[in-house]
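A.B. asks: Need coordinates for the following:
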Amino acid sequence: MSLPALTEEELSESFQKEAETSKAWPFEEARKIVKRYAKGDYPQGGVLFETGYGPSGLPHIGTFGEVARTSMVRHAFRVLTGDQVPTHLICFSDDLDGMRKVPDNVPSPDALAPHLQKPLTDVPDPFCSEHDSFGAHNNAKLRSFLDQFGFEYEFASATDFYKSGRFDDVLREAARQYRKIMDVMLPTLGEERQATYSPFLPIDPKTGRVLYVPMKHVDAEAGTITFDDGEGEELTLQITGGNVKLQWKPDFGMRWAALGVDFEMFGKDHQTNAAIYDKICRILGGRAPEHFVYELFLDDKGEKISKSKGNGISIDEWLTYAPTESLALYMFSKPRTAKRLHFDVIPRAVDEYYQFLAAYSRQDIKQRLANPVYHIHAGHVPQVEMPIAFSMLLNLVSASNAENRDVMWGFISSYAPGTSAETHPDLDRLVGFALRYYEDFVKPAKSFRAPDTIEREALEQLRTSLRTQPSDADGAALQDAALDVARGIERYQDHNKKSPSGGPGVSVAFFQMLYEVLLGQERGPRFGSFVALYGTERTAALIDQALAGKLADA
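C.D. replies: Next up, the predicted model:
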């Protein structure tokens, strides 16, 4: 895969001038890299972006978010420099790390217990796939999704880099600078940990386990370390060739120095360690990269999402119910704000994506640069007509009990003549997502209630009003009809609001009642638009069912 060329608009002088002052966060980050090389002395191989991946559990959305967001900064940098500077994105897997605990969300977890503390690429694959290790399996899951989304990246494995000798020179430098590294690390540790700490982690040649043991001697000239293994036997190992890896904090800085990384983003949980990574990078002769710290994702209970717990939404789960563009929008929006990541956020993300997409063609350059779809699509923004919102499709499924696309398209083609699955493939894709989302999340939670006396009166009036509406009444007219009913019932009058005629406005309690009684849920779409899509007679019949007690008894 190759990066798409910049568009003619992006290469224009006016566009680049606006980009230089754009407040969109990818441009703010990209300008840091431009400033880093203010003299124009870019590396011969180009600017290097990196993302890190810990394959101790199955890939989750946070991992994807790093690559998506970094790619957005990379594209912004290309715009600022007129695509005159080569760029590379490395997705680096820390798969030589020892498996500290068995993940909760794998089959037959007991079978992995004997392999604790072994590098992840030496742990058998619990999924019994074609991969030869747990680390390789999880790496493949990550690459599969990144490829599906169309990212351009270079995958890198810590196991490969350590064993192939790619890190040998910087490891030898780490041995020469051993005391300086210890001087950085020891003040950050407790007294007990200080006594046993070493930046070098030997891999036991007998057991294959990563050992957390103190060093008895570090011979910088010979490039060796001496230590006692788990059985108390003194061993000396070469620090090169994959015999030894670095502790994770020194490893961060070492990797930056070895590869010449210019930009890396990481979660807030790394923020306190960023100064340590920078110091070690400089000790090893490198230049610390530019940073971007993002907030962590939370689950529906407000707890941090964990790969090993599997308490968030997986990549595959999101894509079961929504298009990838909606996930990219979720990653773009407010990256420095902690956000809950659970299934309820999906419908809003889908609708917001298509709202931003619809607005793009009407915007000027400054507005386009701030529009998320510009960054999601790397400047190549598609033109898509979406006549019906995803949330509306969900409510259509709910009211109609539709079980397949054909039933849904019967409603849609009546609402928007000339619209079909062939002419609107994006809408057809959303229909499929809506059917799955409704079946798995909306339907199990539906809870209809019976109307009380006043609510019955309101529903009866609404039913009569709907049946007297002209056949071509649009959503706005039908919404007005519902509002007229509500204004005539004291319970639903809101004296803090004013109607167009100067009387009281309508309380949101009226529409909440409609959703609870007719749809079995607390929230719903704009009611008039829903009636226009579902049909006035069908909606009136739905009210009949509610008044007869058939919905609440279902």
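
A.B. asks: contacts, neighbours, all on C-alpha from now
C.D. replies: OK.

A.B. asks: Sketch out the helices for the stretch 101-250 of the chain, chain order is fine.
C.D. replies: Assigned by DSSP state H, counting those that start in this stretch, the stretch 101-250 of the chain shows helices spanning 134-149, 158-164, 168-176, 178-185, 191-194, 248-259.

A.B. asks: Dump these to TSV, plus distance to residue 328.
C.D. replies: Formatted as TSV, the helices of the stretch 101-250 of the chain follow (distance: least, C-alpha to C-alpha, whole Å):
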stretch	distance to residue 328
helix 134-149	10
helix 158-164	27
helix 168-176	36
helix 178-185	37
helix 191-194	41
helix 248-259	27
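
A.B. asks: Residue 409: neighbour count?
C.D. replies: 19 (other C-alpha atoms under 10 Å).

A.B. asks: residues in contact with it?
C.D. replies: By C-alpha atoms under 8 Å, 6 or more residues apart in numbering, the contact list for residue 409 reads 420, 421.

A.B. asks: For the comparison step, fold the sequence that follows:
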Amino acid sequence: MTITPETLIAAAQSSKAWPFQEAQRLAKRMPKGKPGGVLFETGYGPSGLPHIGTFQEVLRTTLVRRAYEALTGGAPTRLVAFSDDMDGLRKVPDNVPNRDMLAQHLGKPLSRIPDPFEKFESFAAHNNAMLRDFLDRFGFEYEFVSSSECYNGGKFDTALKGVLSNFQAILDIMLPTLGEERRQTYSPVMPVSPTTGAVLQVPIEVVDAEAGLIRFTDEDGAIVEQSALGGMAKCQWKVDWAMRWVALGVDYEMYGKDLTDSGIQSGKIARVLGGHKPEGLIYELFLDGEGEKISKSKGNGLSIEDWLQYGSEESLGYYIFANPRSAKQLHGGVIPKAVDDYWQFRAALPGQELDKQLGNPVWHLLRANESHAGANAPGSGDTLPVPFSLLLNLVGVLGVGATREAVWSYLGNYVTNADPAAHPALDALVDKALAYNRDFVAPTLAKRAPSGGEVGALQALDAALADADPAISAEDLQTIVYEIGKQPEFGFDNLRNWFKALYETLLGSEQGPRMGSFIALYGIAPTRALIAEALAKA
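C.D. replies: Alright, predicted model coming up:
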């Protein structure tokens, strides 16, 4: 199927996939883009280390960016990863060394605090380097922008003068949203103390907006008159967000549901400053297995490192892709299905009509990382010879002592040219299946003894396998299993109960794979040994 820019644009204009829905809204505002490129932004607070929230926000924003490029026939775009490293350190993180040293710098901008890891010139520089390494690891295309560099280098000076010129109008927006106590100390602009270097939460008086001159009471009680420009002040969060939109010319930024109110107030402030609120999507937050909001301090939920230990990078992208306006549980139990679903969508992609391709998550994910060779023409390497769920069943039967060599020896029953080098994607998943089985599956497995008609059914299955051709296909094996379950003398009300009995007696789990596929993968003789082991308990 030949896809021209014209056919792609036409399909993109009517696509219901959420990245295209976002791109369509953005294109209504700027159908032909703008000089220098339409600017997409993601924000990051470097008081902590990059995490799965950082990944999902950059990924989702990139998906919209690529959709916009397709929709507009290649209008230029940019993505800025913005670090708010001018923010004052509010508390000492638990997961860093030299905590006593950091405690001495509370309130100071993160970019003016020594690095507790003793590797960089500041704490912010350390965390910014980690952020960039993190984004580079996943192949994102972005420009890194530092809040401190913008403030210190004067890039925000013009916008900051705008804040001072519209000081009262901004107060009129913000004060009604604050409690009585907070109103007493609130100021849209926070000065940096000339004596301690801390970012101060004190009222200020605008002396000369155009000159950037302000007056305030320092921590020692002295009245100070100084410039707010050149890094001698920073804006409060919601004002800072709005000023950044205006100063950088941000056209699109998404954010979490917990920042909904911030987005409303910042949008109003942006209009006061002569700009506008960017287009954007408000996404739902991740939940843990109990449905509770994931918290870095609680440590509930999965980290990026956890997911990549048990599942692939592509499966994480696939899981995050689905409707961002719906909350998602993030725990180990969702990984196997995400892996298999990704590969099902990937296998379907080459044969789909263009409109279906644009609704396929894999179409978007392959374009999120520009380093994917041939991303515009998926074809080779688009199938996984063994589903991850089936691989997990094999590893589960082999037990926690299984090795990757043992797994590959069984894969030879099912996979043509069962060489890890010939199937790199499957080979990578073998290690992840071994880890997943060790940490999630093995502790829960408990094979029960067969009872009642289950005994006769297992005996019949064993006899049928004894007579089967060693080269029998997985489909024919599945038919044998079906036919035994249908026989009335065994008393199964439906085939579901028969398969449930197979899973619980042979595999030790309430759920399992297509038994024909499992038998073909595991082998007829080893499967008969499982049956004999189960019958010995009856």
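
A.B. asks: For the two chains, what TM-score is obtained?
C.D. replies: The pair, once superposed, lands on a TM-score of 0.92 when counted by TM-score structural alignment, normalised by the length of the second structure; 528 aligned residues with a C-alpha RMSD of 2.4 Å.

A.B. asks: possible to save the helices of the stretch 101-250 of the first structure as a markdown table with mean neighbour count and distance to residue 33 of the first structure?
C.D. replies: Shown next, in a markdown table, are the helices of the stretch 101-250 of the first structure (neighbours: other C-alpha atoms under 10 Å; distance: least, C-alpha to C-alpha, whole Å):
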| stretch | mean neighbour count | distance to residue 33 of the first structure |
| --- | --- | --- |
| helix 134-149 | 19 | 24 |
| helix 158-164 | 18 | 26 |
| helix 168-176 | 20 | 24 |
| helix 178-185 | 16 | 27 |
| helix 191-194 | 11 | 37 |
| helix 248-259 | 21 | 15 |
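
A.B. asks: so which of the ones you listed comes closest to residue 330 of the first structure?
C.D. replies: Closest of these to residue 330 of the first structure is helix 134-149, at 14.7 Å (criterion: C-alpha to C-alpha).

A.B. asks: what span of the second structure lines up against that closest one?
C.D. replies: Mapped onto the second structure using TM-score structural alignment, helix 134-149 of the first structure covers residues 123-138.

A.B. asks: rewinding a little: between the helices of the stretch 101-250 of the first structure, which one is nearest to residue 85 of the first structure?
C.D. replies: helix 248-259 (17.5 Å).

A.B. asks: mean per-residue distance, that closest one to the second structure?
C.D. replies: In the superposition with the second structure, the average deviation recorded for helix 248-259 of the first structure is 0.5 Å (mean C-alpha distance after the TM-score superposition for the first structure).

A.B. asks: Onto which residues of the second structure does the helix or strand following that helix map?
C.D. replies: Next helix or strand after helix 248-259 of the first structure toward the C-terminus (DSSP states H and E): strand 263-267. Matched against the second structure by TM-score structural alignment, strand 263-267 of the first structure falls on residues 252-256.

A.B. asks: residues in contact with the matching stretch?
C.D. replies: 26, 39-42, 57, 61, 278-285.

A.B. asks: give me that answer again for 10 Å
C.D. replies: For stretch 252-256 of the second structure, contacts defined as C-alpha atoms under 10 Å, 6 or more residues apart in numbering pick out 22-23, 26, 38-43, 53, 57-58, 60-61, 64-65, 79-80, 245, 262-263, 277-286, 324-325.

A.B. asks: what's the answer for stretch 111-126 of the first structure, then?
C.D. replies: 54-57, 94-103, 106-110, 131-139, 157-159, 203-204, 207-212.

A.B. asks: swap the cut-off to 7 Å and go again
C.D. replies: With C-alpha atoms under 7 Å, 6 or more residues apart in numbering as the test, stretch 111-126 of the first structure has contacts from 95-102, 106-108, 131-137, 208-210.

A.B. asks: One more: stretch 423-443 of the first structure?
C.D. replies: Against stretch 423-443 of the first structure from outside (C-alpha under 7 Å, 6+ apart): 320, 321, 322, 386, 390, 393, 394, 397, 405, 421.

A.B. asks: what's the counterpart of the third one in the second structure?
C.D. replies: If you follow residue 322 of the first structure across to the second structure using TM-score structural alignment, you land on residue 311.
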